[in-house]
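>>> prediction below, plus the sequence it came from.
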Amino acid sequence: MHRAEDLRAAPDSPHREVAVKTVLRGRTGIAVDTSGSTREFDRFRREVRIMRMLSQGHPNLTRLIDGGVDGTPGGSGLPYLAMELLDGHPLADLIDEEPQLPVSWVAAIGAQIAAGLTAAHTAGVVHRDLKPANVMLTSNGTVKILDFGMGSIVDDPDQTRLTSTGVSVGTARYMAPEQFRAEHVSGLADLYALGCILYELLVGQPPFSARTPYELSEQHQHSQPPLLTLVRPDLPVELVRLVDRLLEKKAELRPENAALLHDVLVPLAQAADDTAALLAPHWVAMDPVARLRTLLPERTPAAPVPVPRREPRLPETMDVFGIHADLINEYESFTKSATVFRDARIEGFVKDDLAAKSQWPDPWLSLNPFFADGGKVTDLVQEGLLHPKCAEIFQAGKKESSRRPDGRPLTFHLHQRQAIEAAQAGDSYVLTTGTGSGKSLAYIVPIVNHVLKERQAASLRAGGNGTGGRTEGGRVRAIVVYPMNALANSQLMELEKYLRHGFGAGQEPVTFARYTGQESEERRKELRKNPPDILLTNYVMLELMLTRPDDRSSLIRQERVV
C-alpha cells in the first residue's frame, strides 16, 4: 500500500492524495506475471470489479478512484488499485487499547458496518473476510469497510475457478460455520463475522480463540461462545440477544439482512452513555456515535397509534381419547377379518374375550411431541410480556456456585408463551400437556413476572426509582398448592435452580419457601415473621393455614394472588 497523488484531481481537492494498492508477488513469493492469467492477478481484477460496483459514494465503503494494470511507458506493469486515502486506525488497534468499549460505541460502529454491508449485499457482493483488521475507524468517526479482495460476486461465473471449490476462504476467527464446510456463502456469512466483531468490541476477545484453524473450525461449527454477560452483566438485553442471533450456527436463524441490524443498533448507539468519556483522548476525538447521527436521515415523528389488545390465542387440541378409540376399532376389525367361526360357542367366547379387552387392555398412552417454539425469554422481555429481570432468572445451565447468572436464555414452548400471555391478560387457564412439557414453567414464570412487576409498581408509587428490590418483612404474593409433598419438594428444587443459582442464598430476586408440615417450628416462626413472595404448600397445610390464627394473620391475610 502506497500514498500517491492523483494529478487529475483539482489541487485543492480533498481527494488529491490517494492510497494505491499493488500486487507485487503472489503467495508463493514469485513476482506476478501479468502477461498470462494467474490466480493473484485474476483475484485482483475481481477486486477492481467489486470496488467499481460499490464505489457509488456510500460513506461506509472505501471509494475507488481508479484501478487496472499500469501500462504506461516505463511503468511497472503491475496491477494497481487507487482508493481514497483514509486517516484512521483499524478496529484491531482500537480493541488492543480499549478492550471493553462503551455500548454506544459498539452499537455505532456496528450500525455503520451494517449500513456498508447493506449497500454491498444489495449490489450482490459478499465480503467473506470481514474482521477488525479490515474495518477502519477514521478521524471523523466514519467506519469504513476495507479489502474486498476475498469478496464474492453473487452469480459470478468465475467464482468457482477463482476460489477453488472446497477451499475455505477468510480469517478463521471470524468465519461462519458454512465457510469452514466450503458451502455456498451468502451475505449471512458477513453477518456472522459482524457478530464476532461486536462480541470482540464488547469483551476484548473474539467468541472463539483456539490456536489452530482446525480447532477454530470445530468451535465455530459446534461450540457456544462464552456469554457476554459473564464479563459484562450490565449489557443491554437487546444487544446481547442480537449478538447471539448473529452467531447462530445455522445461517437461516440469523437476522435476515444487514438493514435489520442497523435499525436495532441505532437506538442503542443514541442512548445516553457517560462511559464514552473514559476512553483515551485520541479515541474520543474519533467518536463514531456523533458521526452516526450525521449519517442518519431526518425523520418526522410518527403520530402515536393505539395498539389493540391481541385476542388470546387458543392452542390447537388433540383428541387423545378419540385416537385411542380409533386405534382399538381398527385393530379389532383387522383381527376379526382373518377369523372364520364355525362354532357358535367359540364365537361367543371370542366376543366375550374381546369385550373384556384381553387383547388390548387400556394402554399407557405415551406421546413424544415436538413442541412449537414460543421464543426466547429475551424475546418476551423485549415485547414487554416479561419483566427485564426475567432474562437473568430464567436461564438454563446456571452454575449453583455462581454469584451472577451465567447460563443461556431459556427458549419457551408455544404453550408456555400462551400461558404467560393469558396470565398477563388476567385470564385463568388450564394446561394439560404431558410429562416433560414444562408445565411448571407455565405458572412459575407468570408468578415471578407478576411479583417483579408488582414490586416495581409499588416502588414507583412510593416515589422510588422503580427497581423494586426485595425487602424484609414482605408478604406472600402467591400460594402454589400441590396434592402431595413430593411434588412440592420437586418444585422447590426448580425454584432454587432459577431464583437462587446465579444470585446466591439470601440474594434471590424473588423469595420462596416450602410450608408442607416438614418444617420445624422455628422455621415456621421465621416464615411468619418474613413471609416469602412464593409459598409452596399442600391441601392439608392450606386448610390449616386458613384456620390457624398465627398462620392466617401472617401468611393468608397478606396473600393476594393464588
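Happy to help now that I have it.

>>> contacts and neighbour counts: CA atoms only from here.
Fine.

>>> does anything pack onto the host helix or strand of residue 94? Which helices or strands?
Here residue 94 sits within helix 91-97, counting by DSSP states H and E. Contact partners of helix 91-97 among helices and strands, from 3 or more CA pairs under 8 Å, 6 or more residues apart in numbering; DSSP states H and E: strand 135-138.

>>> show me where the stretch 351-500 of the chain has its helices.
Here the stretch 351-500 of the chain has its helices, by DSSP state H, counting those that start in this stretch, at 377-382, 390-393, 414-424, 441-461, 485-495.

>>> which strands and helices sit next to the helix or strand just after the helix holding residue 94?
Next helix or strand after helix 91-97 toward the C-terminus (DSSP H and E): helix 103-122. Secondary-structure packing of helix 103-122 (3+ CA pairs under 8 Å, 6+ apart): strand 143-145, helix 187-203, helix 258-270, helix 288-295.

>>> need the ones you listed in a markdown table (columns: mean neighbour count and distance to residue 371).
Formatted as a markdown table, the helices and strands packed on helix 103-122 follow (neighbours: other CA atoms under 10 Å; distance: least, CA to CA, whole Å):
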| stretch | mean neighbour count | distance to residue 371 |
| --- | --- | --- |
| strand 143-145 | 26 | 42 |
| helix 187-203 | 25 | 27 |
| helix 258-270 | 19 | 28 |
| helix 288-295 | 18 | 42 |
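
>>> hold the first one in mind and look at this next one:
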Amino acid sequence: MSLHPIRALDYVIDEYRDYLRTEFRARDPKLRAALERELDAPGFLAQEPFFQAHRPFKSGKRWRDLPIDAQLARVMENRSKSETAYLHQSEAIEELLSPQAKPVVVTTGTGSGKTEAFLLPVIQNAFDDAMRFKRSGLTAILVYPMNALANDQKQRIEEYLAEAGFAGAVRVEQYDRGTPQAKREEMRANPPHILLTNYIVDFQIDSGKIFKLNWGNQLVEQRKFSF
C-alpha cells in the first residue's frame, strides 16, 4: 500500500493538534482562543511537504560485461534487479581493475551504488590474488570513520563473498581498538585479504615500514610493516 504524503501530513497535524488542545486546555477564554488561533495557523505545527524529483541515473555496461567474475556479476544482477550497472559504477570498476589503474573519486546521488563502485574491484582483486597465490595476503585496507560503518561494510562484503561462492577463498577481518591482542597477533601472522579498520588512521606507511604518529604528527613508534 502506497503512502499518500499530503494525507499523511494532514493526519499527523490533526492528531498533534488534538493532543495539544487536550493536554493544554486553558480555562481563560482569551488564552484558549489565542491557542486555537495559533494551532490553526498555517505552518505553525509543521512545514509544508517538500518534494524533490531526480532524473534516473545513467545506465552503463551489463554486469556480465565488466571485468568481474561471472558469479559476482550474477550476484549484482540479483541484488540490483538489473542486468546493467550505472554508468559511474561501470567506469569506476573498469578503471580500478585496469592494468594502469588510477585513483578514482565518485560523486553521485544517494542510493546510486557508490559502495559497489569500489567494493567490487576490492573483492575481485582479493579473489584473483587468492586464486593466484593460494594463500592469505593483504590486498586492501578499508578505512572507515566509525566502527558501526565498518561493521555494516564487513557484513556486506561477507554476503557478497558467500553469494558468489568466494567465502572459503577470501578472508575478511576487522581491526579496531576492541580487537583482542590474540586476534591482532593472529592477523599479523596470517593477514586477511581484506582488512577493515578505523585504527590505521594513526599510522603512516612508507617503504615497508610503519610509523605510528600521535594527533600532532609526532613520531611515537617505528617498526617494520608486518603485513
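Arrived safely, thanks for sending. Because the structure is predicted, anything quoted here is derived from the model rather than measured.

>>> in structure 2, what stretch matches the helix holding residue 94 of structure 1?
Using TM-score structural alignment, helix 91-97 of structure 1 lines up with nothing in structure 2.

>>> okay, the helices of the stretch 351-500 of structure 1, which one's buried deepest?
Of all the helices of the stretch 351-500 of structure 1, helix 390-393 has the most neighbours on average by mean count of other CA atoms under 10 Å, namely a mean of 24.

>>> for the nearest residue to residue 203 of structure 2 once chain neighbours are set aside, list the residues it contacts.
Nearest non-adjacent residue to residue 203 of structure 2, counting by CA to CA, 6 or more residues apart in numbering: residue 212, 4.6 Å away. Counting by CA atoms under 8 Å, 6 or more residues apart in numbering, residue 212 of structure 2 touches 202, 203, 204, 219, 220, 221, 222.

>>> with residue 70 of structure 2 instead?
Per CA under 8 Å, 6+ apart, neighbours of residue 70 of structure 2: residue 64.

>>> one more: the one 5 residues further on?
Residues near residue 75 of structure 2 by CA under 8 Å, 6+ apart: 160, 163, 164.

>>> residue 92 of structure 2: which of the contacts of residue 212 of structure 2 is nearest?
If you rank the contacts of residue 212 of structure 2 by distance to residue 92 of structure 2 using CA to CA, residue 204 comes first, at 26.3 Å.

>>> chain neighbours aside, what residue packs nearest to the closest one?
Residue 204 of structure 2's closest residue in space is residue 211 (CA to CA, 6+ apart), at 5.2 Å.

>>> which positions within the helix or strand hosting that neighbour qualify as buried?
Using DSSP H and E, residue 211 of structure 2 sits in strand 209-213. Residues 210, 211, 212, 213 are the ones in strand 209-213 of structure 2 that count as buried (16 or more other CA atoms under 10 Å).

>>> picking up where we left off before, show me what counts as buried in the helix holding residue 94 of structure 1.
Applying 16+ other CA under 10 Å to helix 91-97 of structure 1 flags 91, 92, 94, 95 as buried.

>>> assess the claim that the first one and residue 136 are in contact.
Yes: contact status for residue 91 of structure 1 versus residue 136: in contact at 5.7 Å, counting by CA atoms under 8 Å.

>>> so what sits against both of these two?
By CA under 8 Å, 6+ apart, no residue touches both residue 91 of structure 1 and residue 136.

>>> residues in contact with residue 199 of structure 2?
143, 175, 176, 177.

>>> most neighbours of all the residues you listed, which one?
In terms of neighbours by other CA atoms under 10 Å, these top out with residue 175 at 19 neighbours.

>>> and that residue, what's its match in structure 1?
Per TM-score structural alignment, residue 175 of structure 2 is aligned with residue 515.

>>> which residue packs closest to its match, ignoring adjacent ones?
residue 537 is the one closest to residue 515 of structure 1 (CA to CA, 6+ apart), at 5.0 Å.

>>> reformat the helices of the stretch 351-500 of structure 1 as TSV; add distance to residue 352 of structure 1.
Shown next, in TSV, are those (distance: least, CA to CA, whole Å):
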stretch	distance to residue 352 of structure 1
helix 377-382	55
helix 390-393	58
helix 414-424	43
helix 441-461	45
helix 485-495	42
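
>>> among the ones you listed, which comes closest to residue 260 of structure 1?
For residue 260 of structure 1, the closest of these is helix 377-382, at 15.7 Å, according to CA to CA.

>>> residues contacting that closest one, please?
Outside helix 377-382 of structure 1, the residues that reach it (CA under 8 Å, 6+ apart) are 237-238, 241, 386-388, 390-391, 394, 409-412.

>>> residue 62 of structure 2 contacts residue 83, doesn't it?
Yes: counting by CA under 8 Å, residue 62 of structure 2 touches residue 83, with 5.5 Å between them.

>>> joint contacts of the two?
With CA under 8 Å, 6+ apart as the test, residue 62 of structure 2 and residue 83 reach no residue in common.

>>> what's the neighbour count on residue 15 of structure 2?
10.

>>> packing partners for the helix or strand hosting residue 21 of structure 2?
Counting by DSSP H and E, the element that carries residue 21 of structure 2 is helix 5-23. Counting contacts by 3+ CA pairs under 8 Å, 6+ apart, helix 5-23 of structure 2 is packed against no other helix or strand.

>>> residue range for that helix in structure 1?
Counting by TM-score structural alignment, helix 5-23 of structure 2 sits on no residues of structure 1.
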